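Colleague: okay, sequence plus prediction incoming.
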Amino acid sequence: MAITSANQLELLQTAEAVAREKMIDPGLVVEAMEESLARAAKSRYGSEMDIRVAIDRKTGRATFTRVRTVVEDEDLENYQSEMTVKQAKQYMADPQIGQTFVEEVPPVEMGRIAAQSAKQVILQKVREAERDRQFEEFKDRAGTIINGVVKREEYGNVIVDVGRGEAILRRNEKIGREAYRPNDRIRCFIKDVRREARGPQIFLSRTAPEFMAELFKMEVPEIYDGIIEIKAVARDPGSRAKIAVISYDSSIDPVGACVGMRGSRVQAVVNELQGEKIDIIPWSEDLPTFLVNALQPAEVSKVVFDEDAERIEVVVPEEQLSLAIGRRGQNVRLASQLTALDIDIMTEEEESARRQKEFELRTQLFMDTLDVDEFFAQLLVSEGFTNLEEVAYVEAGELLVIDGVDEDTAGELQARARDHLEAQAKAALDHARELGVEDSLVEFEGLTPQMVEALAEDGVKTLEDFATCADWELAGGWTTVDGERVKDDGLLEKFEMSLEEAQTLIMTARVLLGWVAPEELDPDVEDDDAEDSDSEETGV
């Protein structure tokens, strides 16, 4: 087929037809045609030639041109697409390095193989343009709900037609034992959109907590308008869920607005989620209060919150224990997800027994170390003393408030406590030195002899060893494994060392060793200096 014999307008008509069918820019199809014609021309004239084709967007006329670039004599490598300055003077008056000379060449005859190759190039370009269009359309829709039609199911994964493309709902993103047949309508949450070699991949979900939040946004106008905000969502897909809401308008009840008249709003969400039971609770900035709400319908007697460990203890009456825990631990698990805290639930009897045990242990500690009788040791514990350090270094006046304690008795108690602490410190230090601890670690400010001993027992014997530690290795922390938080014990955690204290000690050691600059200890100082400098430059 000769390109000159073809109807020139047919090229444009074909491009427009393909563009309409694939919903892409006609210009992209014309560019693909130009590239395919250029390839066919190169196979005729030689692959080393720089042949280009331009199709007129109005007439459809295809123009074939050969391009040659002017280069230095020593840079000439391809005489078919390059020429020297001397050669260029035959075509140009004053040729310059980098200039191009363009000359028109006759159109080529397209044989069967060339035509097939051109068709493949066009199809590839159109396919790439279609993929780019799909990605651009869906990339900004991640995090929203989409309606689609089920096309087929593959190994438990559902392929969904979402209009201008296909999406996948993986089997672990389906609710319970949901089953779909072709042509079923389905509503899903767009969890992620990725650009991959095989084209844009759209991943759907019906189990994501955000899916429930978006459903409520569709059903509750106050949420859509921003008057009510969804602060947290926790789900056991297909079974039960908890959603925390807050109202920024005092005249609107957030829970009532989400429930709707006779439960119409929440029921619409429940029906979409295959009957999933939903607890709507008011959100509170006070974590203990929020937790009490999150554990509904169970009644809570007392809450003890440990901010450092991000753990919370909940005390409930004996008859409320099973309700608080829920079937297979569902209620407490959802409450934990909602508050992002580890929750320990115990009955009032268990809590009382634990407190009694702590009381007995502290009483025995004072009896053994201070050489006092049981009654007097119990008095100390009752007044809030929990360890020897508090007795040894507290203001004497706090001991005098105890019945039967005068100044001499208070002084004697503190002296005994200090003597015992000093003996403990000496024993710990002697043991640490036996383990091979160097003076650089012993003399490091911030570590007690007992801390040095604990470090030595774990192989940390020099200041260099200490400086290589991570803060969580000293203070302990929490790691999430398979969705559950696992405790990491710290070397110095039993000494109640916080992560901030551990980080400061480690950085101080690194400064002493010359590993980091001193200003890195206090980045705020550097920021302040920078702000001052900026102020001076701007004249503030």
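Modeller: All right, it came through fine. Numbers count the residues shown, from 1 in each chain.
Colleague: hey, let's count contacts and neighbours off CA atoms from now on
Modeller: Will do.
Colleague: residues contacting residue 498?
Modeller: When contacts are counted by Cα atoms under 8 Å, 6 or more residues apart in numbering, residue 498 touches 308, 475.
Colleague: next one: it relative to residue 471, how far apart?
Modeller: Residue 498 sits 9 Å away from residue 471 when distances are taken as Cα to Cα, to the nearest Å.
Colleague: from residue 321, how far out is the residue lying farthest from the centre of the chain?
Modeller: In the chain, residue 90 marks the outermost C-alpha relative to the chain mean, sitting 65.0 Å out by Cα atoms, centre = their mean. Separation of residue 90 from residue 321 (Cα to Cα) stands at 98 Å.
Colleague: equivalent analysis for residue 144, please.
Modeller: Residue 144 is 39 Å from residue 321, by Cα to Cα.
Colleague: higher neighbour count, those two?
Modeller: When neighbours are counted by other Cα atoms under 10 Å, residue 144 and residue 321 differ, and residue 321 comes out ahead with 18 against 14.
Colleague: how about the nearest residue to that one, chain neighbours excluded?
Modeller: Counting by Cα to Cα, 6 or more residues apart in numbering, residue 321 lies nearest to residue 347, which is 6.6 Å off, once chain neighbours are set aside.
Colleague: with residue 460 instead?
Modeller: Using Cα to Cα, 6+ apart, the closest residue to residue 460 is residue 466 (6.1 Å).
Colleague: alright, now check it against this:
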Amino acid sequence: MSFTGISANRQELLQIAEAVAREKSIDKSVVIASIEEAIQKAARSRYGADHDIRVFIDPKSGEMTITRHVTVVPDEELENEYAQKSLTEALKDDKEAFAGKEYSEILPPFELGRVQTQMARQVVTHKVREAEREHQYEEFKDRVGDIVNGTVRRVEYGNVIVDLGKGEGIMRRDQSIPREAFQVNDRIRAYIYDVRRETKGPQIMLSRAHGGFMAKLFAQEVPEIYDGVIEIKSVSRDPGSRAKMAVLSNDNSIDPVGACVGMRGSRVQAVVAELQNEKIDIIQWSPDEATFIVNALAPAEVSKVVLDEEEDRVEVVVPDEQLSLAIGRRGQNVRLASQLTGWQVDIITESQDSERRQKEFAERTALFQEALDVDEVIAQLLVTEGFTSIEDLAFVDENEIAVIEGFDEDTASELQARARDFLERETAEQDAKRKELGVEDGVLDIQGVTMPIAVALGVAGVKTIEDLADLATDEIRGGFEQKGGERVRVPGALESFNLSVPDAENLILNARIAAGWIEAPVVEEVEEAYEEGDLAADADAEVTDLEVEGGEADADATTEQ
């Protein structure tokens, strides 16, 4: 664009503005405004930077007007005598002058020197580039989650720069499919997972490894997904190797898995080809967490599932011969299942589960024998009936013990009396140990602190309310630290109690309230209506056993409150 003479052909100026606007896909008014600013800056350089000089280009005729403005201000606010005029001075020449009134004069056209021309070019280039970037951002900011087609412009250190026509996207190395190499001018399909506004221009982030890319490909191949009849609930991928996708049908007459596979696998094969032969497991989604986890671990068979909702962990029991299949090559199958379901999956074999159960049975039997001074048969009966601790036996309704085969009310009463005596002796011993460790009585008054917890705190050197209030969550539950460049496990004071993060946080909070460090939060009374069948908020972790027979899994959910 030439700025040598601003009195050049007016139509030529408009033609240049239109050409730049068309090439950069921006509005012509933006280009004209940038030219106005460029000439304004050059005029100030010629007449003085303190002058208020304005430039106006008529967008229809191309005629340019350069004016200098002087504004009337109160006498005490006069700061720039070139662009301002005091009210007193203005009244000498104009009886109708007032603060805020503007006077303007038209300046003659002038030729731009070499420095001024260069300055004008820089201003226009900068403004046009800013407008172009803003246009690109507006063009792509609402297209996050879409698949776009482009051409590879260049490859830099594994990152692929893609020409998208109205913008330029970048696919970083970790967002590409392994072993997939692109050359300049190759056609490419990618998924927009983020659009960021940055100083160097909008960053359009592309991916072929994102789970959304596979989901969008299926939406293009499967009309039922595009129409919303089939819903993709979640996707997990090991790009270029294997993927799992959970689908749900909103129409009972349509099989979601079959619809995604297609006739003779035609639909899924089209997606597999685009993903460099990535193996895809299509799984039926289920609102029942246990059933969904079983489906996600396919093709492995599952015998039992135990959920721990507090920790978002699930223990899966599989037949011994199914262990390697459930885990998958390098843990791929269980990792993908964990990502798909959102649960941390731990897999054990039936023999390991049986061995653990036998060990627990023996330990509980020995505990009841010693604590209650009973023979092995009675202790085993109690364990078989589901009693896991002396506390369970001591405070349960007496009739629940009396109904055990071979027991009567007298036996139940005697067993409960022995259990309570044992707990009293144990409490007295623990209290003595607490005092010996120097744990003050006030620690026991903190909500959440039991006698065993107080003893454990004393062993860890926590003896006062202030000591407990000063702890961090990791110091209670245990955590990891970097020592000598290695990640080392550091045990917590109450690690053996398996406290959840919220429980540990509440313990610290209660100690800080008791220490007077903070005020107790105000609890507003809220009326809550519970419908029949609702679960209490403080329910224990749900434990669900799935017995798999003939390839079908039946969920038996038990919630202990």
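Modeller: Arrived safely, thanks for sending. Just so you know, these numbers come straight off a predicted model, no measurement behind them.
Colleague: my read: the residue nearest to residue 460 of the first structure touches residue 506, true?
Modeller: Yes: contact criterion Cα atoms under 8 Å: residue 466 of the first structure and residue 506 qualify, at 6.9 Å.
Colleague: what's the match for residue 192 of the first structure in the second structure?
Modeller: In the second structure, the residue paired with residue 192 of the first structure according to TM-score structural alignment is residue 194.
Colleague: just give me the mean distance for the particular helix or strand that has its match in it relative to the first structure.
Modeller: Residue 194 of the second structure is located in strand 187-196, with elements delineated by DSSP states H and E. With mean Cα distance after the TM-score superposition for the first structure, strand 187-196 of the second structure departs from the first structure by a mean of 0.9 Å once superposed.
Colleague: could you point out the helix or strand that follows that strand?
Modeller: Following strand 187-196 of the second structure in sequence order, the next helix or strand is strand 203-207 (DSSP H and E).
Colleague: that following strand aligns to what range in the first structure?
Modeller: Aligning strand 203-207 of the second structure against the first structure (TM-score structural alignment) gives residues 201-205.
Colleague: where in the second structure does stretch 71-81 of the first structure align, residue-wise?
Modeller: Taken onto the second structure by TM-score structural alignment, stretch 71-81 of the first structure occupies residues 73-83 there.
Colleague: one more: stretch 251-260 of the first structure?
Modeller: Stretch 251-260 of the first structure corresponds to residues 253-262 in the second structure, going by TM-score structural alignment.
Colleague: can you tell me the closest non-neighbouring residue to the alignment partner in the first structure of residue 334 of the second structure?
Modeller: When the first structure is aligned by TM-score structural alignment, residue 334 of the second structure is paired with residue 332. Distances taken as Cα to Cα, 6+ apart place residue 325 nearest to residue 332 of the first structure, at 5.0 Å, with adjacent residues excluded.
Colleague: could you report the neighbour count for that neighbour?
Modeller: Considering only other Cα under 10 Å, residue 325 of the first structure is surrounded by 20 other residues.
Colleague: give me every residue that touches it.
Modeller: By Cα under 8 Å, 6+ apart, the residues touching residue 325 of the first structure are 331, 332, 333, 345.
Colleague: count the neighbours of the third one for me.
Modeller: Under the neighbour criterion other Cα under 10 Å, residue 333 of the first structure is assigned a count of 19.
Colleague: let me see the contact set for it.
Modeller: Contact analysis of residue 333 of the first structure by Cα under 8 Å, 6+ apart lists residue 325.
Colleague: just give the nearest non-adjacent residue to the spatially most central residue of the first structure, would you?
Modeller: With distances taken as Cα atoms, centre = their mean, the residue of the first structure nearest its centroid is residue 480 (12.4 Å). Nearest residue to residue 480 of the first structure in three dimensions, chain neighbours excluded: residue 486, at 6.0 Å (Cα to Cα, 6+ apart).
Colleague: following element in sequence after the helix or strand that neighbour falls within, please.
Modeller: Per DSSP H and E, residue 486 of the first structure falls inside strand 484-488. Using DSSP H and E, the helix or strand that follows strand 484-488 of the first structure in sequence is helix 499-512.
Colleague: that following helix vs the second structure, average distance?
Modeller: Mean for helix 499-512 of the first structure is 5.4 Å (mean Cα distance after the TM-score superposition for the first structure).
Colleague: what's the next helix or strand after that helix packed up against?
Modeller: For helix 499-512 of the first structure, the succeeding helix or strand toward the C-terminus, using DSSP H and E, is helix 523-538. Using 3 or more Cα pairs under 8 Å, 6 or more residues apart in numbering; DSSP states H and E, no helix or strand is in contact with helix 523-538 of the first structure.
Colleague: and the strands in the stretch 301-450 of the second structure?
Modeller: In the stretch 301-450 of the second structure, the segments counted as strands under DSSP state E, counting those that start in this stretch are 304-308, 313-318, 344-349.
Colleague: which residue packs closest to the residue in the first structure that residue 282 of the second structure lines up against, ignoring adjacent ones?
Modeller: Residue correspondence, TM-score structural alignment: residue 282 of the second structure in this structure matches residue 280 in the first structure. Using Cα to Cα, 6+ apart and skipping the chain neighbours, the partner closest in space to residue 280 of the first structure is residue 243 (5.1 Å).
Colleague: quick revisit: part of a helix, is the match of residue 282 of the second structure?
Modeller: No: assessed with DSSP: H, G, I helix; E, B strand; the rest coil, residue 280 of the first structure is strand; it does not lie in a helix.
Colleague: pretty sure it is in contact with residue 240, am I right?
Modeller: No: Residue 280 of the first structure lies out of contact with residue 240 (Cα under 8 Å); the separation is 11.1 Å.
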